[in-house]
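K.L.:
Quick one, structure for this:
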Amino acid sequence: MQSEFNIMNISATGLSAQRFRIEVISTNIANSETTRTENGGPYRRKVPVFQEVLRNIKGNQENGGVMVKSIYEDPSEYRIVYDPTHPDADENGYVKLPNVNIVREMVDMINAQRAYEANATAINTTKAMINAALQIGR
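P.N.:
Just a heads-up that it's a prediction; the model follows:
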């Protein structure tokens, strides 16, 4: 039973990580047209970085799931658009827009949703296996 609960714990950390990833993607999409931030300049796309969690069990390192290590700002170039009527346009009429590509964000969102679903399926399958094992004991 120990390994079944370990599977559930690992999958639970995967659920949390993918939920966080979806939140970051949602923030990127929401700010895809933000030309002015608190730091000055356009919004920069955020990307979460995950890290494996290792647990020490009886002297052996075992996988304990995943956690968010950090969030970094995508250093890619801003989009430049000609719009002389925009309040943030430069003297030549060009506006720097965030480096957020909606299509890329939607693909990342679909990948995160599928990973979330895979972790939920793993939890449900493990629960079914535990229930089946308990039924055998009756």
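
K.L.:
For the rest of this, base every contact and every neighbour count on C-alpha atoms.
P.N.:
OK.

K.L.:
dump the residue contacts of Ala120.
P.N.:
Ala120 makes contact with Ser11, Ala12, Leu15, according to C-alpha atoms under 8 Å, 6 or more residues apart in numbering.

K.L.:
For the last one, which non-adjacent residue is closest in space?
P.N.:
Think Leu15. Leaving aside its sequence neighbours, Leu15 sits nearest to Tyr116 (C-alpha to C-alpha, 6 or more residues apart in numbering; 5.3 Å).

K.L.:
Does the one you found touch Ile22 like I think?
P.N.:
No - between Tyr116 and Ile22 there is no contact under C-alpha atoms under 8 Å: 9.6 Å.

K.L.:
Spatially nearest residue to Ile102 (excluding sequence neighbours)?
P.N.:
Using C-alpha to C-alpha, 6+ apart and skipping residues adjacent in sequence, the residue nearest Ile102 is Ile29, 6.4 Å away.

K.L.:
Would you do the same for the sequence below? I want to compare the two.
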Amino acid sequence: MKLLSALRIAGSGLMAQRVRLNISSMNLANAHVTRTAEGGPYRAKDVVLAAIPLENEAKAKLSEVKVVEIVDDPSPFKEVYLSRY
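P.N.:
Model prediction:
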């Protein structure tokens, strides 16, 4: 494995983890938001990752990580009764 291939793989993994961390922090920051601009409660987001093979390293079967998309969590909302309101 060439040094540049190793750096490319490591860099793609770090970028993917940075996106996951940003999405996780958004989910935590908006966990109790009950009204968004669209009118409904905040829906948590998930990151979809994929392993993409490197073009020049086909024999070694090396892959880098790519963020495919950021999707809304399809699970139903949790209904909570707040008696103080």
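
K.L.:
so what number do they get for TM-score?
P.N.:
Aligned and superposed, the two chains score 0.84 in TM-score terms (TM-score structural alignment, normalised by the length of the second structure); 83 aligned residues with a C-alpha RMSD of 1.9 Å.

K.L.:
Beyond the helix or strand that contains the residue nearest to Ile102 of the first structure, next helix or strand please.
P.N.:
Taking DSSP states H and E as the criterion, Ile29 of the first structure maps to helix 2-30. Per DSSP H and E, the first helix or strand lying C-terminal to helix 2-30 of the first structure is strand 46-57.

K.L.:
which helices and strands does the very next helix or strand once past that next one pack with?
P.N.:
Downstream of strand 46-57 of the first structure, the first helix or strand assigned by DSSP H and E is strand 60-73. Contacts defined by 3 or more C-alpha pairs under 8 Å, 6 or more residues apart in numbering; DSSP states H and E place strand 60-73 of the first structure against helix 2-30, strand 46-57.

K.L.:
my guess is Ala12 of the first structure meets Glu117, correct?
P.N.:
No - using C-alpha under 8 Å, Ala12 of the first structure is not in contact with Glu117, being 11.3 Å away.

K.L.:
Pick out whichever of those two has more residues nearby.
P.N.:
Ala12 (19 against 15; other C-alpha atoms under 10 Å).

K.L.:
In the first structure, which helix is the longest?
P.N.:
helix 102-136 (DSSP state H).

K.L.:
residue range for it in the second structure?
P.N.:
Aligned by TM-score structural alignment, helix 102-136 of the first structure corresponds to no residues of the second structure.

K.L.:
so how far is that helix off the chain centroid?
P.N.:
Taking the mean of its C-alpha atoms, helix 102-136 of the first structure sits 15 Å from the chain's own mean (C-alpha atoms, centre = their mean, to the nearest Å).

K.L.:
again, but for stretch 56-76 of the second structure
P.N.:
Using C-alpha atoms, centre = their mean, the offset of stretch 56-76 of the second structure from its chain centre is 10 Å.

K.L.:
Give me the buried positions along it.
P.N.:
Buried residues in stretch 56-76 of the second structure, defined by neighbour count with 16 or more other C-alpha atoms under 10 Å: Leu62, Ser63, Glu64, Val65, Val67.

K.L.:
for the longest helix of the first structure, which positions count as buried?
P.N.:
Neighbour counts using 16+ other C-alpha under 10 Å place Glu105, Met109, Ala112, Gln113, Ala115, Tyr116, Asn119, Ala120, Ala122, Ile123, Thr126 of helix 102-136 of the first structure among the buried residues.
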